[in-house]
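Enquirer: below are the sequence and a predicted model; questions follow.
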Amino acid sequence: MAFHDSLARAVALVGAAAIRWRRLQGQVQRTPAVGTAPQIPAALAQGRIPTLKMPTAQGWAAGQMPSAAAGLKVNAFAAGLKHPRWIHVLPNGDVTVAEALQQASGAPRTLFDHAMRATMRRAAALGESPNRITLLRDADGDGVAEQRHALLENLDQPFGMALLGDTFYVGNTDGVLAFPYTPGATRIAAPGRRLASFKPGGHWTRSLLASRDGQRLYVGVGSLSNIAEHGFEAEEGRACIYELDLRTQHCRIFAAGLRNPVGMAWEPLTGRLWTVVNERDGLGDETPPDYLTSVSDGGFYGWPYCYWGQTVDERVPQDAALVARALTPDYALGGHTASLGLCWMPAGTLPGFDGDGMVIGQHGSWNRSTLSGYRVVFVPFADGRPAGPPRDILWGFLAPDESVSYGRPVGVAIGPDGRSLLVADDVGDVVWRVGAAA
């Protein structure tokens, strides 16, 4: 472990030197690439000196919490969890939370892999996964869950959840499972039925979103690697969103070329599917930006060949036909923000947020000169599309000097009362509740 820590520090120092050199050359982008027409700088020359910058996970001190927008207050809906990542609110008001963590798989391939693993452990982003879904119940409606139950245990890096009728669906890293569910139950003991299988490893989260008619599930499956550096064969069936027919169990790729599509949500006016995507690393602070986009059936969004439309990534062997049909995303979210959480928030859910829009949990960067993300933002919509700059809902997860993180926001969901927002914080081990200040 001491060797790994020393190696991580050495690589970080080299990365810091690279950052200083880039600043001297005027190559560090200080204006975030955000919005429908972002200014994305040209890719930096890569492959020489890696950038590795990630804060140490510290957690929250007693009485410390994130900052909220004017008119809002924040409190711990549930604390003392173990790496809570994703949230699902059941019809009866119970809240289920997937507790899971990335696990090391296989031997490190390079010195940088060694350093990256050590850095991720220091940042509480790698370790033993709890592999559990916890049920939280706020029976008295005071905004704090007074009951906590282990709904499901011994899972395999669970993430996405969905309840349709009497079936509770879970997105394990290696596939989708279906469990029998009784309203009000606090534990599911029956074994799950496997409906679909996916390759584990790499980007391990498997988010789930039910169709409006309850007949299908949409499943987000990220890539194995950054830019298919392990070969295209290893990436088959990855970097896409699947559509799973629950009646026939037929599973097909709905949209592809999405490096790591995590959160998904429906936009109610048009009925379109939207997702947030984590883009590739190694091209600069803001190149390319992570993004929020609508997803078309059969659409191709560029990975790994190109980004933000048809900007070719010169590091990747090219396929001109696929580049030619790559779609441009709808809305840039800034470089390396690790935008993971996504939910639709109707107008008036929170005071001061008087229009409809999408809420995004930005987990935060590890690979740029000035850290980005580490906040929860709101993107306003009009006529079914993004319509304005993002607004902060929750921030303060990162120390001002960027040395430590108190927390990192991931999943977001509208609270059971319809007048609050729940946020999973996988470093602070808390589910935060954001509501009206008075």
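Expert: That came through fine.

Enquirer: CA only for contacts and neighbour counts going forward, please
Expert: Noted.

Enquirer: check contacts around residue 367.
Expert: Residue 367 is in contact with 51, 52, 53, 54, 281, 282, 285, 336, counting by Cα atoms under 8 Å, 6 or more residues apart in numbering.

Enquirer: next, the one to line up against it:
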Amino acid sequence: MRKHVLAVIGLLVLLGVAIFAYLAWPDTARLDVAAVSGTRPAITQPRDQVIPTVETADPIGWKAGETPVAAPGLKVAAFADGLEHPRWLYRLPNGDVLVAETNSPPREGGGIKGWVMRHLLGKVGAGVPSANRITLLRDADGDGVAELKTPFMTGLNSPSGMALLNGQLYVANTDSLVRVPYRDGETKITATPETVVTYPGGGNHWSRNVIVAEDGKTLYLSVGSASNIAENGLDAEHDRAAILQVFPDQKKYRVFASGIRNANGMALVPGTNRLWTVVNERDMLGSDLVPDYMSAIELGDNFGWPWYYWGGYPDVRVQPKNQELQQYVKRPDYALGPHVAALGLTFAADAKLGANFARGAFVGEHGSWNRKPLSGYKVVYVPFNAEGWPEKGVKPVDVLTGFLNKDEEAHGRPVAVITDKTGGLLVADDVGNMVWRVSAAK
């Protein structure tokens, strides 16, 4: 009996040493982020990982006078500070800005995996409880600074996306889409939210976004997967990893597009009103795979998750296989780089940032936790052509950087991006607890 106990202890020690060695020498990227971006990214052989690379940026916030770094020809300043984990932004018709101060609902799951996830969330500044609040910011004098910051809606459940349709303000909680009557200029909502539809909540990807569809009658709503590659079974992914189309009058929805691991930002491209989204792709295939992407979305599209990535590359880890699907998998239109955590998306329709940023998409890259070296942690711009597609052969252009210092500590992490009423670009920073405003340099 004693020999068996010693043998088990020995195996545990060896396992612990192996895990320690792995974490001390995680998978390192062999390609630059730029090589895995654009319309023709490098898709290399996967490097399967039993334990993911863990390379985090410790959150340190911003000291007085510190700001991110704007691209040449642009400048940046604080639009609002003192917020509590601001993630999503929405501009109302009168120019007021709503900011969702929100975070993941309490994480379930014990054991080593649960402990690692909770520890990791704390390390990257995502472990604070959700304020479950939407705050109104008003810049009445147009000087680029919000002089009014007031609670607008409270008592929500990890809210994120917001959209105004036919006098109703829709808010996407993690598990339900709700609405309240809205009148222009209101600074506080007291009405009890009405539930429009419910859908699966929580899981690894908890935040939901909602926008008004091009028909002006329905809504697009993004619901991320509950897991990395459906390792908890496909039943747990019902109506997830998808963009839903909501019919608010009937209080029903349908799956509009599927196989989309974790879409967040959505927008209609100017001119064509074609739906676009940015998507976080899968983990644990190495630091060079898989690129996050942005793509046009049409009814019935399937982007392959969890069985395939980037238009048909098989993920051999997923069981059971789905070989019949491969020929139907849609290839994304534009790669943003591996593990950049692309979340925010807005088009430059009414931006006034100069000729270099007049026709294209701004993307908020929240930043990696599982790549060495780190990727993302910035806002980038993707130039589009006159037909409403990304320019071929062009890589993402840096718009706002400096969220990481030279020691790879995070002053902040950008999330949502929108334009304000004067043409500036607003950026939610959920680690710095700020909303930044980018404008043209005088």
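Expert: Cool, got the structure. Please read these numbers as outputs of a predicted model, since none were measured by experiment.

Enquirer: got a TM-score for the two of them?
Expert: Overlay of the two chains. TM-score (TM-score structural alignment, normalised by the length of the first structure): 0.93; 421 aligned residues with a Cα RMSD of 1.7 Å.

Enquirer: that older thread, ok, which pair from the contacts of residue 367 of the first structure is furthest apart?
Expert: 54 and 282 (14.9 Å; Cα to Cα).

Enquirer: so these two - more neighbours on which side?
Expert: Taking other Cα atoms under 10 Å, residue 54 of the first structure and residue 282 do not tie; residue 54 has more neighbours (23 against 19).

Enquirer: what's the closest non-adjacent residue to that one?
Expert: Take residue 54 of the first structure and drop its neighbours on the chain: the residue closest to it by Cα to Cα, 6 or more residues apart in numbering is residue 366, 4.4 Å away.

Enquirer: over in the second structure, tell me which residue corresponds to that neighbour.
Expert: Matched by TM-score structural alignment, residue 366 of the first structure corresponds to residue 369 in the second structure.

Enquirer: quick revisit: make JSON lines from the contacts of residue 367 of the first structure and add secondary structure and distance to residue 42 of the first structure to it.
Expert: Below are the contacts of residue 367 of the first structure laid out as JSON lines (DSSP: H, G, I helix; E, B strand; the rest coil; distance: Cα to Cα, whole Å):
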{"residue": "51", "secondary structure": "coil", "distance to residue 42 of the first structure": "17"}
{"residue": "52", "secondary structure": "coil", "distance to residue 42 of the first structure": "20"}
{"residue": "53", "secondary structure": "coil", "distance to residue 42 of the first structure": "21"}
{"residue": "54", "secondary structure": "coil", "distance to residue 42 of the first structure": "24"}
{"residue": "281", "secondary structure": "coil", "distance to residue 42 of the first structure": "14"}
{"residue": "282", "secondary structure": "coil", "distance to residue 42 of the first structure": "12"}
{"residue": "285", "secondary structure": "coil", "distance to residue 42 of the first structure": "11"}
{"residue": "336", "secondary structure": "coil", "distance to residue 42 of the first structure": "16"}
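
Enquirer: does the match of residue 366 of the first structure touch residue 52 like I think?
Expert: No. The pair residue 369 of the second structure / residue 52 is not scored as a contact, 9.6 Å apart, by Cα atoms under 8 Å.

Enquirer: higher neighbour count, these two?
Expert: Legend: neighbour count by other Cα under 10 Å for residue 369 of the second structure and residue 52, higher for residue 369 (23 against 19).

Enquirer: neighbours of the counterpart of residue 205 of the first structure in the second structure, how many?
Expert: Under the alignment (TM-score structural alignment), residue 205 of the first structure pairs with residue 207 in the second structure. When counting by other Cα under 10 Å, one arrives at 29 neighbours for residue 207 of the second structure.

Enquirer: what separation is there between residue 207 of the second structure and residue 188 of the second structure?
Expert: Separation of residue 207 of the second structure from residue 188 of the second structure (Cα to Cα, to the nearest Å): 23 Å.
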